[in-house]
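**Q** missing the sequence, but the structure's below:
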């Protein structure tokens, strides 16, 4: 299948790639823009086929579940052809792996999708889940747990390394099937399965990265109940003790009466109590520091596994920000000037060398002009919403809030506010909020001088000199000195605790 050429609104650096995941609960198609460190999703569709619904007790895939899965695969084949997908990878997990009629089903599934299907083992599923977490977070340390319909995979992650993993038959559908709908019996089954695994000891005092749709649904309910100001799931982090308390509440409650239950699909609601039970017992046994929700799992791990080594080392946040800059900035080359210009200012102001802060600073520069097409009155608000909810990886929620607020105030000014901005400020420490305000104020000077075009900022240097903030304009740029530039420079100087000066060299 030949990939399509460049498309407006899309990067054209490689062919699209599709991953089809035949899981125990859902059959999902995800088409990615290209094989890259931070790939955008072009299309995402699923069918809640429930292949693993009866496997634990009957040992077989149900006929109606197989029919739904095969219909979905036929549909996915047509969609992939319509999108001219360059490469298709198809994997199958626990339900097809454990069922006696799994091989016969996979033979029919290969005919339906027109592709070879890789039936992955439990250990490989755990490994890919671990790679998925590594692909989605900056230096993760702890244990990844991927709860599917048929199984739970546990695997240690340490920076860019994946430890040994295990697969346990206590996925949501399998557990509900084995326990015959009795939560007390389910608890006994889970306790027995969680005995004596080194992966549990490895999470003590570290993070537990929760992968899987049922746990994301639980996180959605927790966000709504707590009034959390950001609705992004990936990177949502909650102290383990708070998660355990909430999980026990869900175990005991009728799902239909839970607040915000409408935010969870009807197919997942019966699994919430079982997912909460498994999470509660994992926290009790493993004693992690926090639970971190990961939207990156097996599919993203498979993509990461396909990447060359040099691409794996690329910073996913900066790559994602570069993509936005390339697609949305008036002149993408301006960002390189801005990065150097801002760093010179920050260094002269005496801020300590901070790699994590520099990373966010560079990302903010790359994102600083993505809202220019909107009406001037709404550029700040639009940019805030786009950045706060972008499909970035490698950044936590405080980092998202920092980037969104910085670009919001770059457009709207320091005194502007909105309910969304006020909510995001709750996620920042005072130090990070101060850095955001400083960057936004610097951006307002830079864009007034350069109009977002490259070549100006290298000749309009800005630096702190003793007690003064000095803007130096070379001869041909003298005309850029104006009342508005002076006003914005004065605001920036005030934030830095300095006087301001424009030097016409």
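**A** Everything's here; your move. The model shown is predicted, which means the values in this text are computed figures rather than measured ones.
**Q** switch to C-alpha atoms for all contacts and neighbour counts from now on
**A** Noted.
**Q** which stretches of the stretch 101-250 of the chain form strands?
**A** Secondary structure of the stretch 101-250 of the chain by DSSP state E, counting those that start in this stretch: the strands cover 117-119, 141-147, 152-158, 161-168, 207-211, 237-239.
**Q** out of those strands, which gets nearest to residue 426?
**A** Residue 426 lies closest, by C-alpha to C-alpha, to one member of the strands of the stretch 101-250 of the chain: strand 237-239, at 14.3 Å.
**Q** to the chain's geometric centre, what's the distance from that closest one?
**A** With C-alpha atoms, centre = their mean, to the nearest Å as the basis, strand 237-239 stands 16 Å off its chain's centre.
**Q** tell me the helices and strands packed up against the helix or strand harbouring residue 75.
**A** Element membership for residue 75 (DSSP states H and E) is helix 63-82. In terms of contacts (3 or more C-alpha pairs under 8 Å, 6 or more residues apart in numbering; DSSP states H and E), helix 63-82 is packed against strand 27-32, strand 41-47, helix 102-113.
**Q** how about JSON lines for the strands of the stretch 101-250 of the chain, with distance to residue 187 and mean neighbour count added?
**A** Listed next are those as JSON lines, based on distance: least, C-alpha to C-alpha, whole Å; neighbours: other C-alpha atoms under 10 Å:
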{"stretch": "strand 117-119", "distance to residue 187": "29", "mean neighbour count": "18"}
{"stretch": "strand 141-147", "distance to residue 187": "16", "mean neighbour count": "28"}
{"stretch": "strand 152-158", "distance to residue 187": "15", "mean neighbour count": "25"}
{"stretch": "strand 161-168", "distance to residue 187": "14", "mean neighbour count": "18"}
{"stretch": "strand 207-211", "distance to residue 187": "19", "mean neighbour count": "29"}
{"stretch": "strand 237-239", "distance to residue 187": "23", "mean neighbour count": "17"}
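**Q** put this beside the first:
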């Protein structure tokens, strides 16, 4: 597979390009993302589905710019897919031929099930939850994929899209007509897709999540993985249907979404009600990531290996983290954790946070050794995109951020109180982290013996002189004795 791959998705409303760079077999990161509001479907639904000349021209201009960017980034592979508006257009072959002749880009028109599949592959591999239903609202259609234990069990495409409903109903101020149209179409779902958890994909759903984040004063500016209860937000979502443009702007909707946010919200509301959804998990990934991953994982049943996390691998690759040292220090931390967990009421779930905190703790050293813990905190909070809850990535980053402290100031974690455990738990995890790093202060990975007497942890082994000297300067929640065997 090419080291740099560009994926272009021509939707009914927007054309988007994502450029991915591989760091190893399964490690990768997003190198660049671009979007153009080409509105390839503009005027199509009122003209027998035919793509209009002005829309085609607009799309080709945007695609040419995308191509410049992709080639500048040394993309060796360009994958281009087109969805609802193009696949439904009687004159689609004319558009496809024009793009091929003028730009050399080969467009693959995908059907609704394939579009749903790509969204499902992205959600199944890059979100933290293993089971749920993806809902991907586009300009011309809405796709759903049923995911069971990270495997796509079923897909469906509905003729429900923001631009489609805008032109057919909302431009005529017929909201109730649109609602009836939606309800009739979603009857096709039957009972197969019922799910308490929905993975929300697409621009409309991301925009709604951003509005809810603003409304609830959510402490993190991270969209992918943002989760909210549907019942708690249902009335608010209903209110959006009747908001003026001025009111939409006030709650945080961007002007370019004014004309499609209402039809998109109505589609989403009716689908969530039909599915009996309790929780919405926002996905920052969709068709483009699905196309990329389908190519990357084509020989692996479209799934990453068990217990593999692409974000963790990418960080270790990019920041040249020594895997042997990381494994050694992780082993020390987990041994100490197991010895202390019963007496100090530490839940086993925190072993995961300690493990990743230790493994990735040296990322910030590439930027500045003296303030590495601060830089690593920022790197992890903003780079552990895939496979983690917001609460997980926050705790992992804060263990590193505060591990040098005797005490954490209450105000420093107060704003995260709904995402982090109690301050005392964070401090205990920081203490264990500090000792694990201390034992390997000279990077020799000494062969140590760790034991416990009452509330005292005893660590004995060679090359622990510096560790023993440094340990006297720190007050911990447990007693620590280090024996340097010369």
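**A** Noted; the coordinates are in hand. The model shown is predicted, which means the values in this text are computed figures rather than measured ones.
**Q** superposed, what's their TM-score?
**A** Overlay of the two chains. TM-score (TM-score structural alignment, normalised by the length of the second structure): 0.89; 477 aligned residues with a C-alpha RMSD of 2.8 Å.
**Q** nearest to residue 399 of the first structure, out of the helices and strands packed on helix 63-82 of the first structure?
**A** Going by C-alpha to C-alpha, the one of those nearest residue 399 of the first structure is strand 41-47, 21.5 Å.
**Q** so what does that closest one touch, helix or strand wise?
**A** Where contact means 3+ C-alpha pairs under 8 Å, 6+ apart, strand 41-47 of the first structure is packed against strand 27-32, helix 63-82.
**Q** mind checking which of those is nearest residue 447 of the first structure?
**A** Across these, the minimum distance to residue 447 of the first structure, taken as C-alpha to C-alpha, is reached by strand 27-32, at 33.6 Å.
**Q** quick one: contacts of that closest one?
**A** 16-22, 39-49, 69, 72, 76, 85 (C-alpha atoms under 8 Å, 6 or more residues apart in numbering).
**Q** what does that strand correspond to over in the second structure?
**A** Counting by TM-score structural alignment, strand 27-32 of the first structure falls onto residues 15-20 of the second structure.
**Q** can you check stretch 117-130 of the first structure too?
**A** Residues 107-120 of the second structure are where stretch 117-130 of the first structure lands when matched by TM-score structural alignment.
**Q** tell me which residues in the matching stretch are buried?
**A** For stretch 107-120 of the second structure, the neighbour count (16 or more other C-alpha atoms under 10 Å) marks 107, 109-120 as buried.
**Q** if we can go back for a sec, I'd like to know which of the contacts of strand 27-32 of the first structure are buried.
**A** Buried by 16+ other C-alpha under 10 Å: 16-22, 39-40, 46-49, 69, 72, 76, 85, out of the contacts of strand 27-32 of the first structure.
**Q** and residue 409 of the first structure, what's its match in the second structure?
**A** Checking TM-score structural alignment: residue 409 of the first structure goes with residue 402.
**Q** quick one: contacts for its match?
**A** Going by C-alpha under 8 Å, 6+ apart, the list of residues near residue 402 of the second structure reads 373, 408, 427, 430.
**Q** could you do residue 490 of the first structure as well?
**A** Contacts of residue 490 of the first structure (C-alpha under 8 Å, 6+ apart): 499-500.
**Q** now do the same for residue 52 of the second structure: its match in the first structure.
**A** Using TM-score structural alignment, residue 52 of the second structure lines up with residue 62 in the first structure.
**Q** residues near that match, how many?
**A** 17 (other C-alpha atoms under 10 Å).
**Q** residue 18 of the second structure now?
**A** So residue 18 of the second structure, with other C-alpha under 10 Å, has 20 neighbours.
**Q** so how far is residue 389 of the second structure from it?
**A** As judged by C-alpha to C-alpha, to the nearest Å, residue 18 of the second structure and residue 389 of the second structure stand 23 Å apart.
**Q** for residue 380 of the second structure, same thing?
**A** In terms of C-alpha to C-alpha, residue 380 of the second structure sits 13 Å off from residue 389 of the second structure.
**Q** the more surrounded of these two?
**A** For residue 380 of the second structure and residue 389, the more surrounded residue by other C-alpha under 10 Å is residue 380, and the numbers stand at 25 against 19.
**Q** was I right to think the more buried one contacts residue 392?
**A** No. Using C-alpha atoms under 8 Å, residue 380 of the second structure is not in contact with residue 392; the gap is 10.6 Å.
**Q** identify the residue of the first structure aligned to residue 73 of the second structure.
**A** Going residue by residue (TM-score structural alignment), residue 73 of the second structure aligns to residue 83.
**Q** repeat for residue 180 of the second structure
**A** Using TM-score structural alignment, residue 180 of the second structure sits opposite residue 188 in the first structure.
**Q** can you get me a residue count around its match?
**A** For residue 188 of the first structure, using other C-alpha under 10 Å, the count is 11.
**Q** how much space between it and residue 281 of the first structure?
**A** 11 Å.
**Q** still on that earlier bit, switch the helices and strands packed on helix 63-82 of the first structure over to JSON lines; also include distance to residue 433 of the first structure.
**A** Formatted as JSON lines, these follow (distance: least, C-alpha to C-alpha, whole Å):
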{"stretch": "strand 27-32", "distance to residue 433 of the first structure": "34"}
{"stretch": "strand 41-47", "distance to residue 433 of the first structure": "31"}
{"stretch": "helix 102-113", "distance to residue 433 of the first structure": "50"}
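**Q** out of those, which gets nearest to residue 259 of the first structure?
**A** strand 41-47 (25.3 Å).
**Q** residue range for the closest one in the second structure?
**A** Strand 41-47 of the first structure lines up with residues 30-36 of the second structure when matched by TM-score structural alignment.
**Q** how close does the matching stretch sit to the first structure?
**A** Mean deviation of stretch 30-36 of the second structure relative to the first structure after superposition (mean C-alpha distance after the TM-score superposition for the first structure): 0.8 Å.
**Q** contacts for that stretch, please.
**A** Stretch 30-36 of the second structure has contacts (C-alpha under 8 Å, 6+ apart) with 14-21, 62, 66.
**Q** would you turn the strands of the stretch 101-250 of the first structure into CSV with distance to residue 504 of the first structure?
**A** Shown next, in CSV, are the strands of the stretch 101-250 of the first structure (distance: least, C-alpha to C-alpha, whole Å):
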stretch, distance to residue 504 of the first structure
strand 117-119, 67
strand 141-147, 52
strand 152-158, 53
strand 161-168, 54
strand 207-211, 54
strand 237-239, 50
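**Q** of all those, which one is nearest residue 319 of the first structure?
**A** Comparing the strands of the stretch 101-250 of the first structure against residue 319 of the first structure with C-alpha to C-alpha, the closest turns out to be strand 161-168 (21.0 Å).
**Q** the residue in the first structure that residue 159 of the second structure lines up against: neighbouring residues, count only.
**A** Correspondence of residue 159 of the second structure to the first structure, assessed by TM-score structural alignment: residue 169. Counted with other C-alpha under 10 Å, residues neighbouring residue 169 of the first structure total 23.
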